[in-house]
Each structure stands twice: as C-alpha cells, then as structure tokens.
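Peer 1: Any chance you can model this:
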Amino acid sequence: MNVGQRMTRNPITITPDMSVPDAQALMRKEKIRRLPVLDKNGKLVGIVTARDLIHASPSPATSLDMYELHYLLSKLKVEKVMSHPVITVTEDLPIEEAARIMADNNISGLPVMRGEVLVGIITESDLFKLFIELFGARHQGIRLTVLLPEKRGELAEVSSAIAKNGGNIISFATFEGEDPTNSYCTIKVNGIDRETLLDVITPLVTRIVDIRES
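Peer 2: Just a heads-up that it's a prediction; the model follows:
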C-alpha cells in the first residue's frame, strides 16, 4: 500500500500572510491540526500545526493587557511561525516508509507532492485508521498473539492449520520478538471456536501470549 492510497487529497491550504488567529479559526472550523502553506504561485513554502499556533501566542505571564495581546496576535503572520523547509513525500512511497519518516523526524504529517504540485497530505490520523484495519479491530473474532520461532515456512504452517480447521483469517501481523530467534504474531480469526484454535496452534508455536474474543 502506498501513500497515494491513504492520503487526504486536495488538502486545505493557507498563504504565508494569513494571521495566526485566522489560521487557528480555520483549523477549528475544518477540524484539522495542520495546514500546508503555499505562496502566491502555489509553491509549498511551509507547514503550520496547531501546536505552532499555540506556541505563537503570548505567554500568560506577560504584562500586556488583553487588548494589546489581541492586537499583537492579529498582526502575527503564519510565515513567522510555520516550519520550513518542509519534509515531503510522493504518492508512490510505501505507507510504512511514510510512517518511519514521521517517527524519525517527530512530525505528525507529510505533504504529498507530484513534482512541484501539492496533491495531498498524509497524517498520523491516516496511519491510526490503517492500524485499525491491520488488526481487524472493527470485526468480531478471536484475537490470538503467539511467539513464533524464526524459521522458514512457519507463518504458512500456522495459517494453513487455521484454514484446514475452518478458520477464516481476518488479520495477520508479525512483529519483532524477544530476540532474533523468534517473532510475535497477532492473528484474528472467525469461523473457529477458541478451544479448537488453541489445540491447532499450540503445537506450532513457542508460546501462546494472549487469546481473547474481540
């Protein structure tokens, strides 16, 4: 799955000369937390987040009165608080690579470019939705987490055993284990009862870590 399949297309944008209060109002109205900033030629020049705008507000400890604060804030432009240059991605980038870039750079969203043109934005919320799908969280079934030995054909053996006993795999995900010799695997299935699932899987795995209906 690539970024282009999960991004928000044609994101709402602002210009560098928009005031901070106007940008905050736009975020509240549209229920979003970040805005790409385009110059008059449509070129991406920055990105501003709700946190950036909050940090731009004067400190509560200031000696200015309320009217002075509002006046100063109304004059503060987005270009003064936006982040630039901007880390961007392309539509054909694998979604997990976009997640890695966000995590490594401690950012919550990435503008998506097609050449010099902004075509979308991928955010942490998009990744959360994908995470829900990955684990089949909106489907009823038995959720089983096991510790598997790291050997060729192990996943195929587990999935085949489930299928042969009438189970339907809703989701199947693997993760780093306790050491290089093993890995965790979380499987969600339906069409098979708990006892049968345990009888089928237990001989194939190092350990049953967790099992529950969800």
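
Peer 1: all contacts plus neighbour counts: C-alpha atoms, from now on.
Peer 2: OK.

Peer 1: for the residue positioned nearest the centre of the chain, what are its contacts?
Peer 2: Centroid-nearest residue in the chain: residue 127, 2.4 Å away (criterion: Cα atoms, centre = their mean). Contacts for residue 127 (Cα atoms under 8 Å, 6 or more residues apart in numbering) come out as residue 99.

Peer 1: To check against the first, give me the structure of this:
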Amino acid sequence: MPMTVRDVMNRFVVAVEATASFADVVTAMCRFHVGAVPVVDGERRVIGMVSDSDLLLKDLDRRPGDVIIEGPSRRRERRKASGRTAAQIMSSPAITVTEDTTLRRAASLMQRNRIKELPVVDGETGRITGLVKQSDLIRAFCRPPEDIRDDVVEVVSRYSRRCAVRVEDGIVHLVGGVARRSQLFAMIEEVWQVDGVVDVDSSITFETDDVDRAVSAGAPRRTGPVESGEGQ
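Peer 2: I've put the predicted structure just below:
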C-alpha cells in the first residue's frame, strides 16, 4: 500500500486565529521554530496559511509619492505588506490534504504550488488534525529495501511470473519477460509508484508488440488519388 500523510504527519500543530496580530504570528513562528502557521476559525477549520515569505513582505518599499505600474500579484503583495492581522497577511484559501492523501500527491501539491507545508484536515469536518512538511515526505525514501522489494514483487506478479526483482539503494532491477509490450509499459509505471523507488533498471522483454500494432491500426488511411510515381 502507498504511504499516506498519516504515516509521516506531525499531530502537534502551531496555529493562530484570524484575529492574531502580526507580532503574535511572528512570536509563534519564532518560539516553535516553524516556517509557516495555519490560520483557523473558531472551530479550528483552516482558512489560510501565513508563511515566513508572507511576513517578509513587510520589507517591501512603500515610499509615499512613488508611482508604480503594478500587476495583480504585486498589488496582493502590497496589501499583505500593510496587513496587521493574520487574516490580512495570510494566503487564502489554504491548500490542504487529508490523512489518507498519498505522499506522492502531497509532494505534487507542494511542488506545483511552491509551498513547504500542508495543513492536514479531517475530510468530513475540515478541522485541522496535523501538518506535513517537505522534510516529512523524504521518509518515503527511507524504507528498507526488503519492504520495497515486497511491494514491487506484488506489482510484477500481476503481469508475469517470469520476472526476478532485486532492489539496491532504492534502484529496482527487473529481469524476465511479459507477454505483451503494453503490459511492460503498465508494469513499469506501477513499479515507479511504489514508495521508496529511486530508479527502475528494466531488462524485461516482451513476446508481442501490441503497441505498434494498435498505433498502425489507428493511423489514418489515405483515400485520395495516388501521386505520379507512387506505387510503381
């Protein structure tokens, strides 16, 4: 089974209310050595996030009298820079995950949105239950090689009984054969989804190339006249 946020999350969460002052937010982040804090409402539902990047916007140059042509992004930054409470500083809506979210999905959300922390919320109530950080996701690559191999063998066995699996330093080595080329593609894709896999070294062969056949069958056929010299 893929590792989920539940396996690595921190259940101790430093959060602030929307009415918390700028100074209160800074104090909380410094005291607990965190780079971001969720902003919650009265029922501990996450309504936003304040990161160290949001706080540093206070350093934006706001000299009076300057005439600056600004885009929407810059205007949002300046509004945050003038904020005095967590509600005015935070990025909203917050990007969240649940405890059942896979680590790969969480990593994808962080990379796509350029963030380092994700609040973990209850899927039904929306209340915060924890926090997951980029450094937590690295634990997916700390799995013992025998655990990785067991998961890979489970995947491979669905496609062939003629494959040998070896795992070294997170690299999966596959030797053997499958019946069809399409099976090879699907199997390798599933192996890549196993937590802890760093790379896949495949020496798998196939008996029938059903991929090229499918492409050829779907290729458009020319129905117009044959050009001069063709077909001779």
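
Peer 1: does the residue nearest to the centre of the first structure sit in a helix, a strand or a coil?
Peer 2: Put simply, residue 127 of the first structure is helix when judged by DSSP: H, G, I helix; E, B strand; the rest coil.

Peer 1: That one -> the second structure?
Peer 2: In the second structure, the residue matched to residue 127 of the first structure (TM-score structural alignment) is residue 137.

Peer 1: now swap in residue 16 of the first structure and tell me
Peer 2: Aligned partner of residue 16 of the first structure by TM-score structural alignment: residue 18.

Peer 1: Give me the neighbour count for that match.
Peer 2: Using other Cα atoms under 10 Å, residue 18 of the second structure is surrounded by 20 other residues.

Peer 1: wait, doesn't it sit right on residue 86?
Peer 2: Yes - when contacts are counted by Cα atoms under 8 Å, residue 18 of the second structure is listed as touching residue 86 (5.1 Å).

Peer 1: Quick check: neighbours shared by the two?
Peer 2: residue 39.

Peer 1: ok, the match of residue 16 of the first structure to residue 135 of the second structure distance?
Peer 2: From residue 18 of the second structure across to residue 135 of the second structure, the span is 27 Å (Cα to Cα, to the nearest Å).

Peer 1: can you map out the strands along the first structure?
Peer 2: 8-9, 34-38, 44-49, 89-90, 109-114, 117-123, 142-149, 168-176, 182-190, 207-213 (DSSP state E).

Peer 1: CSV for the ones you listed, including distance to residue 83 of the first structure?
Peer 2: Output for the strands of the first structure, formatted as CSV (distance: least, Cα to Cα, whole Å):
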stretch, distance to residue 83 of the first structure
strand 8-9, 20
strand 34-38, 9
strand 44-49, 5
strand 89-90, 16
strand 109-114, 12
strand 117-123, 15
strand 142-149, 41
strand 168-176, 34
strand 182-190, 38
strand 207-213, 43
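
Peer 1: nearest to residue 161 of the first structure, of these?
Peer 2: Shortest distance between residue 161 of the first structure and the strands of the first structure, using Cα to Cα, is found for strand 168-176: 10.8 Å.

Peer 1: which strands and helices sit next to that closest one?
Peer 2: helix 124-134, helix 154-164, strand 182-190 (3 or more Cα pairs under 8 Å, 6 or more residues apart in numbering; DSSP states H and E).

Peer 1: Dump the ones you listed to a markdown table, plus distance to residue 73 of the first structure.
Peer 2: Putting these into a markdown table (distance: least, Cα to Cα, whole Å) gives the following:
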| stretch | distance to residue 73 of the first structure |
| --- | --- |
| helix 124-134 | 29 |
| helix 154-164 | 58 |
| strand 182-190 | 50 |
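
Peer 1: hey, which of the ones you listed is tucked in deepest?
Peer 2: Of all those, strand 182-190 carries the top mean neighbour count, a mean of 21, counting by mean count of other Cα atoms under 10 Å.

Peer 1: what angle do it and strand 142-149 make?
Peer 2: Put simply, strand 182-190 of the first structure runs at 160 degrees to strand 142-149, going by axes from the mean of the first three to the mean of the last three Cα atoms, to 10 degrees.

Peer 1: Please name the nearest non-neighbouring residue to residue 124 of the first structure.
Peer 2: residue 108 (5.4 Å; Cα to Cα, 6 or more residues apart in numbering).

Peer 1: so who does residue 83 of the first structure touch?
Peer 2: 46-48.

Peer 1: Buried among those residues? Need that as a selection in ChimeraX.
Peer 2: Typed into ChimeraX, the line below selects the buried ones among those, using 16 or more other Cα atoms under 10 Å:
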select :46,47,48
